[in-house]
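Trainee: got a sequence here, can you model it:
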Amino acid sequence: MTGLEHQPRLPVILSVDDDPAVSRAVARDLRRHYGGRYRIVRAESGPDALETVNELKLRGDTVAVFVADYRMPGMSGIEFLEEAMDIYPLARRVLLTAYADTHAAIDAINVVDLDHYLLKPWDPPEEKLYPVLDGLLESWRAQGDRAIPMTKVIGHRWNPRSWEVRQFLARNQHSFRSYMADEAKGKQLLDAAGLDGLQLPVVITEGGETLVQPTNTELADMLGLSTSPSLEMYDLAVIGGGPAGLAAAVYGASEGLKTVLIESTTTGGQAGRSSRIENYLGFPTGVSGAELTTAARRQAERFGAEVITTRKAEKLDIHGPARTIELDDGTSLGARAVILATGVDYRQLQVSGCWDDPNSPHNYIGRGVYYGASVADSSECAGEDVYIVGGANSAGQAAMFMAREAKSVTLLVRGPSLAASMSYYLIQQIESQHNIHVRTCTEVVEAIGQDDHLTGLVLQNRQTGERETVTASRMCCFIGATPRTDWLDGVVARDDHGFILTGPDLKDVVGWTLDRPPHHLETSVPGVFVAGDVRADSAKRVAAAVGEGSMAVMLVHRYLAES
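Mentor: Presented below is the predicted three-dimensional model:
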């Protein structure tokens, strides 16, 4: 056997088109750009392609991307992808369509979880083919068919920190496998590490290092993320790493400002927890919140912005033109201008056991009660009856995501319908999903627990007052927003709910010291701006937050020019 035979085989990009000329053209363009890193395989019918896929699986090859033509006799591209994804579920899926067939591509999004559709012809490939596949291949390498070793997380279902660690890794798009400490594989891993399972969670890195009850900072170090600023003074400091903050970092750094972004946990904010955002401009097949915000973070870093994670801003001092930000580790940094994009937290349900009440004997948060999506992977709720409280888009997206594996998902909505708070496209998807049920005019009035975790809920009809007890071990709440602004008390003007006032809303607020009026996104402190959900009367949409983040940078330039 030669040395070449010992080398690992290249991952495969497989294309299938029944037109021989088109099939050769696709393969030619793929080889020209990807031939050195991937093995290009083509087929001219769905059945032939499936036979090839099975042969690849038997030989132990991996498939990174399927590119299938929609119109093929005998087996359409959608039918091929539906069968191929059972064999290679992590491969990315692309459908080739003519302009008249774009409706089929939209349908395929729900049928085969399509990643992208390409219109024929795709010339020039440098503009219409390669950028699409580059993004899909990067996503596949980060999350797809990765070779072992892989990061392993050993935890317990009712251990809140285990859930937080899985969320941290998932939101940073770090591939990992999760094991329960009370199951055979989890026990085996703990035994191998010389641990008894009393100190959970445990993270075993790809390199074999064991982290016991790791902090977010230790996890960030494992992922190679920055946790400390490198400079003492910046042109622009952005506080908060959601869509608004990431947009501000991208535009600030790309326009030559020395920019630092400070995020207390992981970049992405509430949007980063969204399983799928389908109404964001430029993503016809939708995009997960983690994918969108991770790409934005990389973009900001490519332009030279420093992105600091697991560091919380605790104080903002104003001394003349200087703005000083004190962090939770005792360090501080200065900036000529500041953009506040701290976002919001989900409001806690005021039911015993469901909020941080020091007088309550029970706390089920992280033990069956979750704020935001409760799973990093839909398989975590396989076979469960899941309850989701809330009627906005975030609740609907979570319902669709968890319905893939859950036995049932029940949306509990206080109002008479979803129409007032949820996008129409999402309502349609929910109505077509057989295992999602919507209960309107319903609220949770009691949480029932056993052994310190959630086991049931008492529901009440708000119209009739009738109560019902249901069995539940997982409830996710999306019930409004609380701004993260307590640390700014007495520094910037806020409304009665804690949201930050800006621009024209400051007209009757005492404290503005300059002759000029405040800029549109400027707070009561000159040179301190705000963007995104934390601003009073904001739109609470990803696109709006991104727009405000970029607009705030334009106003920062104007302020710095005036100073």
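
Trainee: contacts, neighbours, all on C-alpha from now
Mentor: Noted.

Trainee: which residues in the stretch 251-400 of the chain form helices?
Mentor: With DSSP state H, counting those that start in this stretch, the ranges of helices along the stretch 251-400 of the chain come out as 289-302, 393-402.

Trainee: buried residues, the longest one. List them.
Mentor: Meaning helix 289-302. 289-294, 296-297, 299-301 (16 or more other C-alpha atoms under 10 Å).

Trainee: before we move on, what about stretch 502-516?
Mentor: 502-503, 505-506, 512.

Trainee: quick one on the thing from earlier: wait, which of the helices of the stretch 251-400 of the chain is closest to Gly186?
Mentor: Closest to Gly186 of the helices of the stretch 251-400 of the chain, according to C-alpha to C-alpha: helix 393-402, at 23.8 Å.

Trainee: helices or strands up against the next helix-or-strand element following the closest one?
Mentor: For helix 393-402, the following helix or strand on the C-terminal side (DSSP states H and E) is strand 408-412. Packing partners of strand 408-412 (3 or more C-alpha pairs under 8 Å, 6 or more residues apart in numbering; DSSP states H and E): strand 385-389, helix 393-402, strand 436-439.

Trainee: could you also give me the structure for this second sequence? I'd like to compare it with the first:
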Amino acid sequence: MITKLTESPEEQPSLPSVELEKRRHQIFPTLSEADMRHVKRFATEQHFSDGAVVLEAGKPPAGMMFVLTGAIAVYRHDGFHNNTRIVTLRPGQFTGDTGQLSDRPALANGIAVNELSVLLLSAESLRTLAVAYAELGERIIRALILRTVALLEQNSGGPVIIGPRGHGRIHALQSFLTANAHPYTVLDPLVDPQAAELVARHQPTLEDWPLVIFPNIGIKKNPSVVELGRCIGTLRHLSEDKVWDVIVVGAGPSGLATAVYAASEGLSVLVLETHAYGGQAGASARIENYLGFPTGISGGALTGRAYVQAEKFGVEIAIPAPAGRLICGIYPLQVEMCGSLSRIKARTVVLSCGARYRRPSLANLKQFEGKGVYYWASPVEAQLCKTEEVVLVGGGNSAGQAAVFLAGHASKVHMLIRKGALASTMSRYLIERIQAHPNIELHTYSEIVALEGDDDGLKQVRIRNSQTGEESDCDVCRIFLFIGADPNTGWLADSGVDVDKHGFIRTGADVAKTQSAANLAGNLHPPEMAMRSPLETSVPGVFAIGDVRAGSTKRVAAAVGEGAAVVAQIHQFLANLDPDKITS
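Mentor: Next comes the predicted model:
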């Protein structure tokens, strides 16, 4: 039975926005006694004395705590031990954010108030509870998602990045954290006194910027994105001994769909992602032609829900974890991780590795990447170009969505395309929106031919009109490149996975056709033409879906459909596999 506190509850601090405050009852719900009885089925009871630390930012919690008696005061972590209370959780309420689904480090500190009794629920038990009691699970997971949103708005619980304004490495870390919906704070030591004091104490050299404070870890100088992932818990140790049922390479819409459907059907699933879940779709400002969202939805919101959904079913998602090599000559199949000799084993592999952004042939392009040259348009970049004029290159749907999004922040968006019109490359609704927007100016038959700037970043671009040959200089500090992408298949070079002349992966009937043609040409001995699943590659047990697959429809809905369809084909492959291999 839940015991109520006898003293009057202290006033709860306000949430960071009016919209979130209106949803306080969903963010911090109080469960009924019947709900708590359901929780108790999967939990253990624990007791803490008044003042005990029960949550520590940066440390994986012992589990999710459902308060029986006493209370838990939850405090924001800001990197400098400034205690700001977020909420006091009372009987019937519970701790946690979305990281609780996969044992990631806590984003806040928690202190026991009075004698505290809780029901402690492990991540695995939480996932079991959410499936067993769907309505209760819905309320709990909704609360965890909304809490993460609140922490993002408060910049609470994550790394504190300290460095000079506009530093390129700061942008790289910001982009990673923003794309993966992880809270963080950026402080300029010229403005913030606490940051200035820390800088004076550590005396960083030019190579040391930025300094990053990690909860429960301390200060790291100029950490890599891999270090960042390890510190915040998105990249954990992956055992070379475990054999996964499915390794999914790429966490775009197709890969996340595979993960959700496969894990919900009892398969063990590991997803390897290079930068951030969502792929190119995750960077879309608004997707308006995806079924079921008549008012549109941002790519980040859509794929963020899929990411949480995958974690709910127990999927292990490793970010950043680029695959470096696929080894198919032995079984189980193996994926060698980029930059190491670590090999992860699987009975099947799904290639949903998408595409890599194309880069124009400009001599000093790399110098300005992150310091004026960008390949996506997130809120981070939007804030950088506030009230400025910017240049955007590209005429596809992604370019159109980015142009409309940036036009709401920049004073002018100069949109450059090589063709004479957008009709052949962009959806009609986006063309009409671009034509109607006063802040967007379309430049046809135009391309960038030179970049100028200094160590601080981009300062000027030179634009050429291909019809007239006329060149003009444009004083802008931000350009956005949306000129398409090439299939990310270079790492498959020695795997035996067949690709077409453009580098896209052949599957199903396309593989059979190429093998038959080779046989007729006398290049191969006539093989036994076993039935091949529609999404299976030339290597048994290796499947390809989404943008990287030859002949696929380059749309989010099509990618999700292939991600779901491939799971049935995986089951079929495993069912026909030698039992000795399945148990190896």
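
Trainee: TM value for the aligned chains?
Mentor: The TM-score (TM-score structural alignment, normalised by the length of structure 1) is 0.73; 457 aligned residues with a C-alpha RMSD of 3.5 Å.

Trainee: from start to finish, how long is stretch 511-531 of structure 2 in a straight line?
Mentor: Stretch 511-531 of structure 2 has an end-to-end distance of 11 Å (criterion: C-alpha to C-alpha, to the nearest Å).

Trainee: name the surrounding residues that touch it.
Mentor: By C-alpha atoms under 8 Å, 6 or more residues apart in numbering, the residues outside stretch 511-531 of structure 2 that reach it are 498, 532, 537-538.

Trainee: burial of the aligned partner of Gly395 of structure 2 in structure 1, as a residue count?
Mentor: Under the alignment (TM-score structural alignment), Gly395 of structure 2 maps onto Gly391 of structure 1. Using other C-alpha atoms under 10 Å, Gly391 of structure 1 is surrounded by 26 other residues.

Trainee: hang on, isn't Gly391 of structure 1 packed against Leu412?
Mentor: Yes. Between Gly391 of structure 1 and Leu412 there is a contact under C-alpha atoms under 8 Å: 7.5 Å.

Trainee: distance to His497 of structure 1 and mean neighbour count added to the helices and strands packed on strand 408-412 of structure 1, as JSON lines?
Mentor: Shown next, in JSON lines, are those (distance: least, C-alpha to C-alpha, whole Å; neighbours: other C-alpha atoms under 10 Å):
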{"stretch": "strand 385-389", "distance to His497 of structure 1": "22", "mean neighbour count": "24"}
{"stretch": "helix 393-402", "distance to His497 of structure 1": "21", "mean neighbour count": "23"}
{"stretch": "strand 436-439", "distance to His497 of structure 1": "29", "mean neighbour count": "18"}
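
Trainee: so which of these is nearest Gly334 of structure 1?
Mentor: Gly334 of structure 1 lies closest to helix 393-402 among those, at 35.4 Å (C-alpha to C-alpha).

Trainee: could you pull out the helices in the stretch 1-150 of structure 1 for me?
Mentor: Shown for the stretch 1-150 of structure 1, the helices assigned by DSSP H, counting those that start in this stretch span residues 3-6, 20-34, 46-59, 77-87, 102-112, 125-128, 130-143.

Trainee: contacts for the second one next, please.
Mentor: Read that as helix 20-34 of structure 1. Helix 20-34 of structure 1 is contacted from outside by 15-17, 40-44, 125, 130, using C-alpha under 8 Å, 6+ apart.

Trainee: so it versus helix 130-143, what angle?
Mentor: Interaxial angle, helix 20-34 of structure 1 versus helix 130-143 (axes from the mean of the first three to the mean of the last three C-alpha atoms, to 10 degrees): 60 degrees.

Trainee: report the buried residues of helix 20-34 of structure 1.
Mentor: Neighbour-count burial for helix 20-34 of structure 1 flags 22-24, 26-27, 29-31, 34 (criterion: 16+ other C-alpha under 10 Å).

Trainee: ok, so of the residues you listed, who is nearest Met222 of structure 1?
Mentor: Nearest to Met222 of structure 1 among the buried residues of helix 20-34 of structure 1, counting by C-alpha to C-alpha, is Tyr34 at 30.3 Å.

Trainee: ok so, going back, most surrounded residue in the contacts of stretch 511-531 of structure 2?
Mentor: Among the contacts of stretch 511-531 of structure 2, the one with the most neighbours (other C-alpha under 10 Å) is Thr537, at 28 neighbours.

Trainee: pull up the aligned stretch in structure 2 for stretch 93-101 of structure 1.
Mentor: Following TM-score structural alignment, the aligned partner range for stretch 93-101 of structure 1 in structure 2 is empty.

Trainee: the aligned partner of Glu369 of structure 2 in structure 1: what's it in contact with?
Mentor: Matched to structure 1 by TM-score structural alignment, Glu369 of structure 2 sits across from Ile365. Counting by C-alpha under 8 Å, 6+ apart, Ile365 of structure 1 makes contact with 160, 353-355.

Trainee: circling back to that earlier point, for Glu232 of structure 1, state which of the buried residues of helix 289-302 of structure 1 is nearest.
Mentor: Nearest to Glu232 of structure 1, judged by C-alpha to C-alpha, of the buried residues of helix 289-302 of structure 1 is Glu301 at 18.4 Å.

Trainee: how many neighbouring residues does the residue lying closest to that closest one once chain neighbours are set aside have?
Mentor: Nearest residue to Glu301 of structure 1 in three dimensions, chain neighbours excluded: Val307, at 6.9 Å (C-alpha to C-alpha, 6 or more residues apart in numbering). If you count neighbours by other C-alpha under 10 Å, Val307 of structure 1 ends up with 24.

Trainee: distance of the equivalent of Val307 of structure 1 over in structure 2 from Leu270 of structure 2?
Mentor: By TM-score structural alignment, Val307 of structure 1 lines up with Ile317 in structure 2. Note on Ile317 of structure 2: its distance to Leu270 of structure 2, by C-alpha to C-alpha, is 6 Å.

Trainee: doesn't Thr502 make contact with Arg535 of structure 1?
Mentor: Yes. Using C-alpha under 8 Å, Arg535 of structure 1 is in contact with Thr502, at 7.4 Å.

Trainee: coming back round to it: from the contacts of helix 20-34 of structure 1, which two are the most distant?
Mentor: For these, the maximum inter-member distance is 21.7 Å, found between Glu44 and Tyr130 (C-alpha to C-alpha).

Trainee: so which of these two has more stuff around it?
Mentor: For Glu44 of structure 1 versus Tyr130, the count of surrounding residues by other C-alpha under 10 Å is larger for Glu44: 20 against 17.

Trainee: now the longest helix along structure 1: which residue numbers in structure 2?
Mentor: In structure 1, with assignment by DSSP state H, the single longest helix is helix 542-562. Counting by TM-score structural alignment, helix 542-562 of structure 1 lines up with residues 556-576 of structure 2.
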